[in-house]
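Asks: Make a model of this:
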Amino acid sequence: MSKVPLTVRGAEKLREELNRLKYKERPRITEAIAEARAHGDLKENAEYHAAREQQSFVEGRIQDIESKLANAQVIDVTQLNAGGKVVFGATVDLVDENSGDEYSYRIVGEDEADIKAGLISVQSPLARAMVGKEEGDIVTVEAPGGTREYEIVGVRYE
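Replies: Got it, this is the predicted structure:
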């Protein structure tokens, strides 16, 4: 399996979630299953079935996170010598050429993307158009609503 890019912050968030699931959620669910078993007949015990379902979800998520971390290529953008170019992990300030609206996005891995938080996937059309460009460049993006043009007004490595 190929390596998947991940920012340092994204890797930390995944590790935090993994620790929470392993050391808080897993023991809590184990206790809930034991308590439900103590109530008797498991066939008609809704608490038992709900706890088992939670356990299945948590174990699946643990495996998913462990797999993502094992296949991650953690990139620390502050250590890159990008020379002002837009690269994975960079925060880019843009101005829409048509409306004059200003945007700021950080280019992150697919699992970290959250448009509301200003985090866009490196696989997104906008990120692909920006990578390799520099401050002052105009990027053209084919969006569902038509072609959009943005000027890169700033590139930061945080």
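Asks: all contacts plus neighbour counts: C-alpha atoms, from now on.
Replies: OK.
Asks: Helices along this protein, start to end?
Replies: 8-20, 26-38, 46-70, 125-130 (DSSP state H).
Asks: Go through those and pick out the most buried.
Replies: With neighbours defined as mean count of other CA atoms under 10 Å, the helices of the chain peak in mean count at helix 125-130, which reaches a mean of 20.
Asks: How far does that one sit from its chain's centre?
Replies: What separates the centre of helix 125-130 from the centre of its chain is 17 Å, taken as CA atoms, centre = their mean, to the nearest Å.
Asks: With distance to Glu151 added, can I get the helices of the chain in a markdown table?
Replies: What follows is the helices of the chain, written out as a markdown table (distance: least, CA to CA, whole Å):
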| stretch | distance to Glu151 |
| --- | --- |
| helix 8-20 | 27 |
| helix 26-38 | 48 |
| helix 46-70 | 34 |
| helix 125-130 | 10 |
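Asks: Of those helices, which is nearest Leu80?
Replies: With CA to CA as the measure, helix 8-20 is the member of the helices of the chain nearest Leu80 (12.6 Å).
Asks: which other helices and strands contact that closest one?
Replies: Judged by 3 or more CA pairs under 8 Å, 6 or more residues apart in numbering; DSSP states H and E, the packing partners of helix 8-20 are helix 46-70, strand 72-75.
Asks: at 10 Å what do you get?
Replies: For helix 8-20, the elements it packs on are strand 4-7, helix 46-70, strand 72-75, strand 102-108, judged by 3 or more CA pairs under 10 Å, 6 or more residues apart in numbering; DSSP states H and E.
Asks: Next, the structure of the following sequence, for comparison with the previous one:
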Amino acid sequence: MQPIPMTAKGAEMLRNELNELKSVKRPQIIQAIADAREHGDLKENAEYHAAREQQGFCEGRIQDIEAKLSNAQIIDVTKMTNNGKVIFGATVTLLNLDTDKETRYRIVGDDEADIKNNLISVNSPIARGLIGKSQDDVVNIQTPAGAVEYEIVEVEYL
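Replies: Coordinates of the predicted model:
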């Protein structure tokens, strides 16, 4: 399996979720199954079936997170020298040359991406168009609405 790029913060978030699933969620589900078993006949016991389904989801997520963390390539840009190049983990301020609107994105791994918080996946069209470019470059990015021209105003390694 090939390495999964991840920021240090993203890896920490996954570790926290894994810890929560193992130490809080899993015991709650086990207790719910035990409580439901006490109700008798399991064939028509909705609580039992719901708890078993939850258990399946929980165990699947635990395996998913463990696999991602074992293959994680953790990249901490704060320890790198900022040479103005857009790399994984960088925070980039863009100026849309058509609308004069500034936007700020941080390029992160797939699991960390959250457009509402301006965290974009390294595999997104915007990130792919920015990686390797430098501050003050003008780039054309293909978006669903068509090509958009951006100027890279600032590149930060936060």
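Asks: Could you get me the TM-score between them?
Replies: The TM-score (TM-score structural alignment, normalised by the length of the first structure) is 0.98; 158 aligned residues with a CA RMSD of 0.8 Å.
Asks: I'd like to know which of the helices of the first structure is closest to Thr78 of the first structure.
Replies: Each of the helices of the first structure was scored for nearness to Thr78 of the first structure using CA to CA, and the closest is helix 8-20 (9.9 Å).
Asks: mean distance, that closest one to its aligned residues in the second structure?
Replies: Its aligned residues in the second structure lie a mean 0.3 Å from helix 8-20 of the first structure after superposition (mean CA distance after the TM-score superposition for the first structure).
Asks: who touches that helix?
Replies: Contact with helix 8-20 of the first structure is made by 5-7, 21-22, 24-26, 58, 61-66, 68-69, 72-78, 89, 108-109, 111-113, as judged by CA atoms under 10 Å, 6 or more residues apart in numbering.
Asks: Go again with 7 Å.
Replies: When contacts are defined by CA atoms under 7 Å, 6 or more residues apart in numbering, helix 8-20 of the first structure is touched by residues Ile62, Ile65, Val74, Ile75, Asp76, Glu112.
Asks: State the pair within those that is farthest apart.
Replies: Going by CA to CA, the pair spanning these furthest: Ile62 and Asp76, at 24.3 Å.
Asks: Lys85 of the first structure is nearest to which of the helices and strands packed on helix 8-20 of the first structure?
Replies: Counting by CA to CA, Lys85 of the first structure lies closest to strand 102-108 out of these; the figure is 12.4 Å.
Asks: I'd like to know which elements that closest one is packed against.
Replies: Secondary structure elements in contact with strand 102-108 of the first structure, counted by 3 or more CA pairs under 7 Å, 6 or more residues apart in numbering; DSSP states H and E, are strand 91-96, strand 119-121.
Asks: what about the nearest residue to Val138 of the second structure once chain neighbours are set aside, how many residues close to it?
Replies: Sequence neighbours aside, Glu151 is the residue nearest to Val138 of the second structure in space, at 4.3 Å (criterion: CA to CA, 6 or more residues apart in numbering). Close neighbours of Glu151 of the second structure, defined as other CA atoms under 10 Å, add up to 19.
Asks: can you check Glu44 of the first structure too?
Replies: 9.
Asks: Who are the contact partners of Glu110 of the first structure?
Replies: Shown in contact with Glu110 of the first structure (CA under 7 Å, 6+ apart): Ser121, Val122.
Asks: same thing but at 8 Å, please
Replies: For Glu110 of the first structure, the set of contacting residues under the criterion of CA atoms under 8 Å, 6 or more residues apart in numbering consists of Ile120, Ser121, Val122, Gln123.
Asks: Find the residue at the geometric middle of the first structure.
Replies: The central residue of the first structure, meaning the one whose C-alpha is nearest the mean C-alpha position (CA atoms, centre = their mean), is Glu112 at 1.0 Å.
Asks: and the gap between the nearest residue to it once chain neighbours are set aside and Glu97 of the first structure?
Replies: Leaving out its chain neighbours, the residue that sits closest to Glu112 of the first structure by CA to CA, 6+ apart is Gly10, at 6.0 Å. According to CA to CA, to the nearest Å, Gly10 of the first structure and Glu97 of the first structure sit 31 Å apart.
Asks: ok, now Gly154 of the first structure?
Replies: Separation of Gly154 of the first structure from Glu97 of the first structure (CA to CA) stands at 15 Å.
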